[in-house]
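**Student:** whatever this is, show me its structure:
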Amino acid sequence: MRQTIAAPLLALTLLALAPHAHAAPPPGPLAFTPPPESAMPGGKFGDAVKLGENIFRHTTIFEKGVIGNALNCSNCHLDAGRLAGSAPMWAAYNAYPAYRSKNGKVNSFGMRLQGCFAYSENGKVPALGSPTIVALEAYAYWLTSGAPTGTPLAGRGYPKLAPPPKPATYAAGAAVYASNCALCHGAAGQGQYARGQTVFPALWGDKSFNWGAGMGSIKNAAAFVHANMPYGAVGTLSVQQAWDVATYIDSQNRPQDPRFTNSVAVTRSKYHNNKYSMYGKTVNGHILGDQARGAAP
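**Tutor:** Reported below is the predicted structural model:
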């Protein structure tokens, strides 16, 4: 007696026996525009969003005593985290949770923000669920209103930058810096300030990011510079100039990596062992990274 195969099972069987079809290629990053300031919500949630925006724009005021330098979040994430190609918050929020090789675990967006406080802000780390982290999460969430989750958005991070036509050098970068950067950031990279507030951020020294920050990678710094600098004259630097000036900036003294372990050499081996980090290398007779704690190389 013949048995009848149930319709769903028959369909699965035929699908398994059919020749494999080529899957359609995944779509490219989607274009997205964050909501305007005028669309910011009211009520308690709106209060959290506004607080997050204020922390983001004026970190040195709202998180004084928490951060350890003179940088605002908006100094690296331009236009208060709105600008495409400048690591905008709306393109980052919908990409988490995600695995990060930097700490070897799957990170929530809140954990990613904690990393910014530890490295880019060279400060204390607010707890998950703290008013600071919740407000920043609320702000980023609101900026992402209407965007799909888990789908890459065009403008995330920094635009990929081609390798330099020739090896980048400190000397060439110093010339680029003097001509294009020193007017705003200072000849010694110290930044500019007015009434105690940061106008142009420090690029090295005690008021800048520490050695563990993403901007401490020449690759990241070059991509940021090429896409976003000089302020008011974007597009005037060549690929070569961006790599040269990034090499110069990332070859200066700055606060110690908070992951410092035993010595500069050990810390470089564990966290900076790549061609884009100057940590532990000798520049102008000085081993970069040994100044903050008096560590032996």
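**Student:** CA atoms for contacts and neighbours, from now on please.
**Tutor:** OK.
**Student:** where along the stretch 151-297 of the chain do the helices fall?
**Tutor:** 170-180, 182-185, 218-228, 239-249, 264-271 (DSSP state H, counting those that start in this stretch).
**Student:** could you list the buried residues of the last one?
**Tutor:** Residues of helix 264-271 classed as buried under the neighbour-count rule (16 or more other CA atoms under 10 Å) are 264, 265, 267, 268, 271.
**Student:** closest to residue 176 out of those?
**Tutor:** residue 268 (27.6 Å; CA to CA).
**Student:** for the closest one, give me its contacts.
**Tutor:** If you count contacts by CA atoms under 8 Å, 6 or more residues apart in numbering, residue 268 has them with 279, 280.
**Student:** repeat for the one 4 residues further on
**Tutor:** Listed by CA under 8 Å, 6+ apart, the contact set of residue 272 reads residue 279.
**Student:** how close does it get to residue 207?
**Tutor:** 21 Å (CA to CA, to the nearest Å).
**Student:** check residue 198 too.
**Tutor:** Distance from residue 198 to residue 207, by CA to CA: 10 Å.
**Student:** joint contacts of the two?
**Tutor:** The contact lists of residue 198 and residue 207 share 70, 71, where a contact means CA under 8 Å, 6+ apart.
**Student:** one more to line up against the first:
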Amino acid sequence: MQSDDRSGPTHAARGGMARKIIIAAGGGIALAALGTVTYELGLLPAWLVGERVIETAAEDGKNENFRPPSDDDIPNDEFGAAVRRGREIFTNTGTAAAAHVGNGLSCSNCHLNAGRQPLSAPMWAAWVTYPKYRSKNKQINTMEDRVMGCFNYSMNAPASTSGKAPPHGDDIYRDLESYFYWLATGAPTNTKVEGVGFGSVKKPAGGYDLVRGGQVFAENCAVCHGPDGQGQKDINGRYTFPPLWGGDSYNWGAGMARIDTAAAFIKHNMPLSQPGKLSDQDAWDVAAFLDSHERPKDPRQKGSVEDNRKANHDGDETLYGQIIDGKLIGVGVGVAQVPDLTPPAAGQ
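**Tutor:** So this is what the prediction gives:
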């Protein structure tokens, strides 16, 4: 779901059209069959993820169009090499930045189409938005600060072999920022740009319902993410569709662990082959259903879950710290023991 479409011979084009029709009719079943094309590597074509031109509002009030450059436009020089490394880190994070990833996710699981997709927090839009103040840590954040937070929460870096996000100044940030800068080539600054972030979906007047959410999940999400929400892996043990909860998913500190954030992402981007199919109510219900399951512990927690809820989740739209089916949500689950990679002392 992350790459640009590629033209081919006439018979191949007809085959592509046939695949489009199959997916339009079969939705998730066809998409599951395409899983080995690799959901998180950026290999799914633009027609599947709905890549679109972004409309922006210029200072003179007129609208402008913006489209991120294609991979074919990456320059063949030192900077281009950094851009390609950044794209590889972004779409294959668990391999390219393995020491700092403590789960089975990649950046492109949430930032679709390799960071291009509007309303999936596209990176070209993020690049022209930072530095900015964030209430999450109550300070001005640079892009490097923001990405470090993504490693800590979405990539669950505390459970990685290094036990932490890449340190400030690491080449991982230089390469990722080179990729973001390049994606933003020609993007307007100091103006409102459509497609920034995940958008928003108003909370239904009647709230949300976990039972309905489970039904929405079974009917629309399980075909790719599995009936148990643990994703699907290829023959090499690598996720083709990511886990949505459990020890290999994002931790309780991630933005996607908030129901309103997840609802907006789901509404605008899922199911992958039919974004926008779900109603606002469906999106909120299934987002709450995801949030009712355990995931790795919030690394900011000091003391009890209740202490952390008051300190870091107060006012959030989340089930963190609540009792669901007799269980306290937020205690953390499934964090594998980080192996000790310290070389043995001489003579041992």
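**Student:** circling back to that earlier point, out of the buried residues of helix 264-271 of structure 1, who's nearest residue 107 of structure 1?
**Tutor:** Distances from residue 107 of structure 1 to these, taken by CA to CA, are shortest for residue 271, at 18.2 Å.
**Student:** contacts only, for the aligned residue in structure 2 for that closest one.
**Tutor:** Aligning on TM-score structural alignment places residue 271 of structure 1 opposite residue 312 in structure 2. Contacts for residue 312 of structure 2 were tallied using CA under 8 Å, 6+ apart; they are 136, 300.
**Student:** ok, and the closest non-adjacent residue to the counterpart of residue 184 of structure 2 in structure 1?
**Tutor:** By TM-score structural alignment, residue 184 of structure 2 lines up with residue 144 in structure 1. Spatially, and ignoring its direct neighbours in sequence, residue 144 of structure 1 is nearest to residue 90 (4.5 Å; CA to CA, 6 or more residues apart in numbering).
**Student:** map the one you found across to structure 2 for me.
**Tutor:** So residue 90 of structure 1 corresponds to residue 124, using TM-score structural alignment.
**Student:** what about the match of residue 184 of structure 2, how many neighbours?
**Tutor:** 23 (other CA atoms under 10 Å).
**Student:** about what we covered before: what helix or strand is the residue nearest to residue 144 of structure 1 located in?
**Tutor:** Per DSSP states H and E: residue 90 of structure 1 is located in helix 89-93.
**Student:** list the buried residues of the helix or strand just after that helix.
**Tutor:** Sequence order places strand 98-100 as the next helix or strand after helix 89-93 of structure 1, per DSSP H and E. Within strand 98-100 of structure 1, no residue counts as buried by 16+ other CA under 10 Å.
**Student:** compared with structure 2, how much does whatever helix or strand comes next after strand 98-100 of structure 1 deviate?
**Tutor:** Using DSSP H and E, the helix or strand that follows strand 98-100 of structure 1 in sequence is strand 105-107. Strand 105-107 of structure 1, aligned to structure 2 and superposed, deviates on average by 0.5 Å (mean CA distance after the TM-score superposition for structure 1).
**Student:** okay, and stretch 247-258 of structure 2 goes to which residues in structure 1?
**Tutor:** Using TM-score structural alignment, the residues of structure 1 aligned to stretch 247-258 of structure 2 are 206-217.
**Student:** span of the matching stretch from start to end?
**Tutor:** 18 Å.
**Student:** what sits up against it?
**Tutor:** By CA under 8 Å, 6+ apart, stretch 206-217 of structure 1 touches 68-71, 116, 119-122, 190, 201-203, 220-221, 250, 254-259, 276-277, 279, 289.
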